[in-house]
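# Pasting the sequence and the predicted model now:
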Amino acid sequence: TAILHWAESWVSHDVAFRLLAEMRVALFRKLDQLAPAYLVRRRTGDLVSMATQDVETVEYFFAHIVAPAFVAIAVPVGVLVILGVYGWPLAVSALPFLAVTAVSPLVARGRVDRLGSRSREKLAEMNSHCIDTMQGLHEVVAYNMGRHRRSEFMEMANHYAEVRVPFFRELTLQKIYMELVTGLGGLIVAIVGSSLVLSGSLDAGLLPLLTLLTMSAFLPISEISTVGRLLADTIGSTRRIYAVQLEPVLITDGEVDEVKRTVIGLDRVEFSYDFTASRALDDVMFAIEQGRTVALVGPSGSGKTTTAHLIMRFWDPQAGEVDLGGQDLRDYVLSDLRENLALVAQDTYLFNTTLRENLLIARPDASEDQISAAVESAGLSGFVETLPEGLNTVVGERGAQLSGGQRQRIAIGRAFLKDAPILVLDEATSHLDAVNEQMVRGALDRLASDRTTLVIAHRLSTVMTADVIVVMDRGRVMESGTHTELLERGGLYAQLVSHQLSGAGRAEGRA
């Protein structure tokens, strides 16, 4: 028995953990295909809960329930056979009670499954709230929102309890019912057995053993109540995971695996996000010639970053076309397309690992000389020298141990290290002070040399030397030209320059 128990445990856990690994890999692969369009519609905590707790729930079911469920079938069948051998009336009397015990958990299956699914959703909401609170802890403390966030969490916890308590109430009632049926089943078998003993059809010494054997048949079936609880949780978790797997992949691979030219063109591009009815881009048309620099400027919300994201192919336009080298971006293999693109975004994400590993994201096979050159070019050398372990210093979650300027210089270092022929700079110097901006701007000028470059900036002083400046407002291209040409026209660009110069003058006056 011990050997069989060990074998059952080893096989079930081996299968379950293999399933767990496959499920997590499949979920990560699917999220990778859906990102980033899908991720903006889901809360981080919900996805974390899905990748950890929901997958673990499914694994636990297969590791701890499938084998006992098999036993719950095999043992009663074996007991009925033995009872039939010694006296068929015993088997006939026990069979209805065993059948009722087995079927009873299925009676309220629909309600239990619904409660299980709702409880998984409520638990995911609690996890999301916790993660939001921890990630925004500075704002929570600064605005004295601790009590408010705590009351919100308690309200969610109460809602979770309101769903979970009825769930366990249903299972408890089922367990009480099955214990009652078990007792009655054993009693009936004892009564029938006694009549068989009186008639001489059964040895009196066997009756207690057969009664105990009958009671033992109910024990594995009674575990179906536990199976019912875990099955409800498992169904709820599986539905959540399966819902992600059913999401359509909007950004798919093409067949072209080589970028021959880096000229970029946008032809009557229209785009809007799912969460708003207004268009982020409306009939946008402009081109970036190979090796040239084009700057996008305009008020906040004018569509500059959205344009960059379409060029990176984070999204596809609903109308029009974004092409690279005369080929629609949708025709390229995604991995090959993005190998030719380097992005320095306004908000840089740093992983909770070393500075070196954060740089190597751009080029995992880079040599020490290449890393050192990127660090030097991004103006990070002095900062790295002050770190206790240099490039091997852990930067903290989201780079929390670093300043905004330091995080942005690391992003610039990644771009230097990747050395891609197309460069997208989205507010690349927005977090730098005047001294560091001058230093990094020179490095960015060297980086952009002979590359196809798109620059997005609010500081118009950083785009004056661009080959072409495209001015956008409310998702449309209002005008384009060089710095001098746009000033002479006296349009929106000239107004933006005037506003910035007057703002700088007032700041100097106050100083």
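Right, received. Where do you want to start? Being a predicted model, the structure only gives us computed values, none of them experimental. Residues are numbered from 1 along each chain as shown.

# From here on, just use CA atoms for contacts and neighbour counts.
OK.

# What segments of the stretch 401-511 of the chain are helices?
404-418, 434-448, 483-489, 492-510 (DSSP state H, counting those that start in this stretch).

# Mind listing what's buried along the shortest one?
Within helix 483-489, the residues scored as buried using 16 or more other CA atoms under 10 Å are 483, 486-487.

# for the second one, same thing?
Of the residues in helix 434-448, those buried by neighbour count under the rule 16+ other CA under 10 Å are 436-437, 440, 443-444, 447-448.

# which among these gets closest to Ile469?
Proximity of those to Ile469 (CA to CA) peaks at Ala448, which lies at 15.4 Å.

# Make sure the closest one is actually in contact with Val424.
No - with contact defined as CA atoms under 8 Å, Ala448 does not reach Val424; the gap is 9.5 Å.

# Mutual contacts of the two, please.
Taking CA atoms under 8 Å, 6 or more residues apart in numbering as the contact rule, Ala448 and Val424 touch no residue in common.

# Thr238 and Asp54 touch, don't they?
Yes - between Thr238 and Asp54 a contact is recorded at 7.3 Å, counting by CA under 8 Å.

# between those two, who's got more neighbours?
For Thr238 versus Asp54, neighbours defined as other CA atoms under 10 Å are more numerous around Asp54 (24 against 18).

# that older thread, could you export the helices of the stretch 401-511 of the chain as JSON lines, including distance to Val477?
Formatted as JSON lines, the helices of the stretch 401-511 of the chain follow (distance: least, CA to CA, whole Å):
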{"stretch": "helix 404-418", "distance to Val477": "28"}
{"stretch": "helix 434-448", "distance to Val477": "24"}
{"stretch": "helix 483-489", "distance to Val477": "13"}
{"stretch": "helix 492-510", "distance to Val477": "11"}
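
# Can you say which of those is nearest to Gly325?
For the helices of the stretch 401-511 of the chain, proximity to Gly325 was assessed by CA to CA; helix 434-448 is nearest, at 18.3 Å.

# Against that first model, consider the following:
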Amino acid sequence: MTRTYPRRARLAFGLATGVAAQLAAVGLLLASAWLIVRAAEQPPVLYLMVAIVSVRFFGISRSVLRYVERLATHDVALADAVERRVETYVDLDRAAPGGLGDLRRGDLVSRVVADVARLQDRLLRLRLPWWVGLAATLVVVAVVAAIDLRSGFVIAAGVLVCGTALRRVVSSVGARRSGRAEAQGRLSAEVAASAVASRELVAFGAAGQAGAKARTATDDAESAQSGGASVAGLGSAIVLTIAGATVAVLAAWSSGPDPVLIGVVLLAPIALIEPWDGWSEAERLRPEVTAAGERLAALAALPNPVSDPADPRPLPESYDLVVDAAVVGWDGPVTAPVSFKVAEGDAVAVTGPSGVGKSTLAYALLRLLPTWTGTVLLGGTPTTELAASDVRRRIGYLGQDDVVFDTSVRENLRIADPQADDDRLRDALASAGLLAAVDAMPRGLDTPVGEHGGRLSGGERQRLCLARLLLADHRVLVLDEPTEHLDAPTAEALMDDVLALAGPGGRSLVVVTHSPSVLARFDTVVALSRVDP
């Protein structure tokens, strides 16, 4: 309630000042027309003082009112955009574990961001121009009708024809030529995919094919951009044609107002070109804004992989983890029922052939995905009776290729806890076996790690991700192939530090691996198998 009322009040104030600014622009032109015609009669200068002052007033107030209108309406639009960004992030966070449909990495960054920004135009460049233009137009029609009724009807007819033509022609043509966001999304996706896989593309001689796809995407983006310009030109042509025709009809059919007012009547349609151009631009953008809203609505409608209970139970203090006859899989059951227990401080390895569902089981432990059958208990409480966010506070996950951001060691760690001081950062690095290496770097914690951690070795990169996980203070750590892509000595040293985290009063470990050397270090090994067909 406290958010809605101020928004409506600010929007109403902005709309009112927008109408006043538009009327000031119209008044400036019409008052100038009257002043020129009347001055040609060479009356005493005092007869012209009101018109002279009016021209000055309209000229100054137009700029002031336009600034105030922009201030009020953009305040509302930007506040709405912030809320929309948060809602979109929540939708992405909720739906990502289950997949985001056909969105690729570059497409996600480009199109979703562009769609959220485009929805901001729904108020500023779609609705407000129509509201302001209609209000100002009605006032102009009423003023002209008071001067000469027939002229008022002529201008009203011109307004009706212009509004209808713009709404039907520009909007429909724009819908056929829209697709700029999709084209830019495809271009970003192709460029991002080529950049990420550049080494492999060159190694296998596929760089030419990737370049051809990128060039095709570039041509599509250029075509979409030029299509938008041609629609804008069409709208301007319609506005100018109807305004000119209205002036011609006024000159031929008006019933003969006072000669001093002839300039006012004939220039009235010209004064309406500015609001009509606003309508034209609004209709050009309408297909893009509508499409952006539909795509974000489709994102919001993606199924929720897991649902929180209506009344979640409190997170238990104990962090014993029990898996009881659980069956997991994405589109259907994949694993045969599996059961095991990880007591506080214990370490358990999970293995099995490729595609058997090892990583899927890890997701189910964090309640990112549901189990098809069976139960996962945390501290004696089924995780389905806990809020998913609470489960993830207690259970942390380190994947095979966790994201390392192109920033410093410090900022990569603080993703887990933005308030962590240097002592806590160094403790986490020490537990992950990376402190000595960081201290040896030229800038220590402030050392840039490069894109995707490219300035770090494979082992250092994995240890940095582990330190970030430890900083979040999870009590149960699920590590998915932690030694993947590492040479034997580095993998062994990493596992030494990982296993040192377990023990009485320490962390519980669930390590997913197919490495025989890693499996040999665990007393408890759980072997997954496929469900019977």
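Done, it's in. All figures in this text were calculated on a predicted structure; none of them were measured in a lab.

# Can you tell me the element the most centrally placed residue in structure 2 falls in?
With distances taken as CA atoms, centre = their mean, Val113 lies nearest the centre of structure 2, 3.5 Å away. In the assignment (DSSP states H and E), Val113 of structure 2 maps to helix 113-119.

# before we move on, what about Ser194 of structure 2?
Residue-wise, Ser194 of structure 2 maps onto helix 180-196 under DSSP H and E.

# Can you report how many residues neighbour whichever residue in structure 1 pairs up with Asp446 of structure 2?
Using TM-score structural alignment, the partner of Asp446 of structure 2 in structure 1 is Asn392. For Asn392 of structure 1, the neighbour count with other CA under 10 Å is 14.

# Make sure Asn392 of structure 1 is actually in contact with Leu355.
Yes - Asn392 of structure 1 is within contact range of Leu355, at 6.0 Å (criterion: CA under 8 Å).

# Check which residues of stretch 345-357 of structure 2 are buried.
345-352, 356-357.

# Which of those residues sits closest to Thr88 of structure 2?
Gly357 (29.7 Å).

# mind listing what Thr246 of structure 2 touches?
Applying CA under 8 Å, 6+ apart, the residues contacting Thr246 of structure 2 are 154-155, 158, 269.

# Let's see which of those residues end up in helices.
154-155, 158, 269 (DSSP state H).

# Break down the stretch 101-250 of structure 1 into its helices, ranges please.
Under DSSP H, counting those that start in this stretch, the stretch 101-250 of structure 1 gives helices at 109-135, 137-142, 146-198, 206-222, 224-245.

# Nearest to Met23 of structure 1, out of those helices?
Using CA to CA, the helices of the stretch 101-250 of structure 1 put helix 224-245 closest to Met23 of structure 1, at 8.9 Å.

# okay, that closest one sits on what stretch of structure 2?
So helix 224-245 of structure 1 is aligned with residues 279-300, judged by TM-score structural alignment.

# What residues of the matching stretch count as buried?
Result for stretch 279-300 of structure 2 [16+ other CA under 10 Å]: buried residues 279-289, 291-293, 295-296, 299-300.

# who's in contact with stretch 34-42 of structure 2?
Under CA under 8 Å, 6+ apart, the answer for stretch 34-42 of structure 2 is 48, 51-52, 260-261, 263-264.

# Columns distance to Leu486 of structure 2 on top of the residues you listed, output as CSV?
Conversion of the contacts of stretch 34-42 of structure 2 to CSV gives the following (distance: CA to CA, whole Å):
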residue, distance to Leu486 of structure 2
Leu48, 88
Ala51, 84
Ile52, 83
Val260, 90
Leu261, 87
Gly263, 84
Val264, 82
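
# CSV please, covering the residues you listed and showing neighbour count.
Shown next, in CSV, are the contacts of stretch 34-42 of structure 2 (neighbours: other CA atoms under 10 Å):
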residue, neighbour count
Leu48, 17
Ala51, 20
Ile52, 15
Val260, 17
Leu261, 19
Gly263, 20
Val264, 23
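
# need the strands for the stretch 251-400 of structure 2, in chain order.
With strands called from DSSP state E, counting those that start in this stretch, the stretch 251-400 of structure 2 shows them at 321-327, 338-342, 347-351, 373-378, 381-382, 395-398.

# so which of these gets nearest Val525 of structure 2?
Taking these one by one with CA to CA, strand 347-351 is closest: 4.7 Å.

# What's Gly185 of structure 2 aligned with over in structure 1?
Checking with TM-score structural alignment, Gly185 of structure 2 has Ala124 as its match.

# I'd like to know how many residues surround its match.
When counting by other CA under 10 Å, one arrives at 23 neighbours for Ala124 of structure 1.

# residues contacting the equivalent of Val294 of structure 1 over in structure 2?
Under the alignment (TM-score structural alignment), Val294 of structure 1 maps onto Val348 of structure 2. Val348 of structure 2 makes contacts with 342, 509-511, 522-526, as judged by CA under 8 Å, 6+ apart.

# With structure 1 overlaid, report how far the match of helix 224-245 of structure 1 is off on average.
Taken over the aligned residues, the distance from stretch 279-300 of structure 2 to structure 1 averages 1.5 Å (mean CA distance after the TM-score superposition for structure 1).

# Now render the strands of the stretch 251-400 of structure 2 as a markdown table, adding distance to Leu464 of structure 2.
Converted to a markdown table, these look like this (distance: least, CA to CA, whole Å):
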| stretch | distance to Leu464 of structure 2 |
| --- | --- |
| strand 321-327 | 26 |
| strand 338-342 | 25 |
| strand 347-351 | 21 |
| strand 373-378 | 27 |
| strand 381-382 | 32 |
| strand 395-398 | 11 |
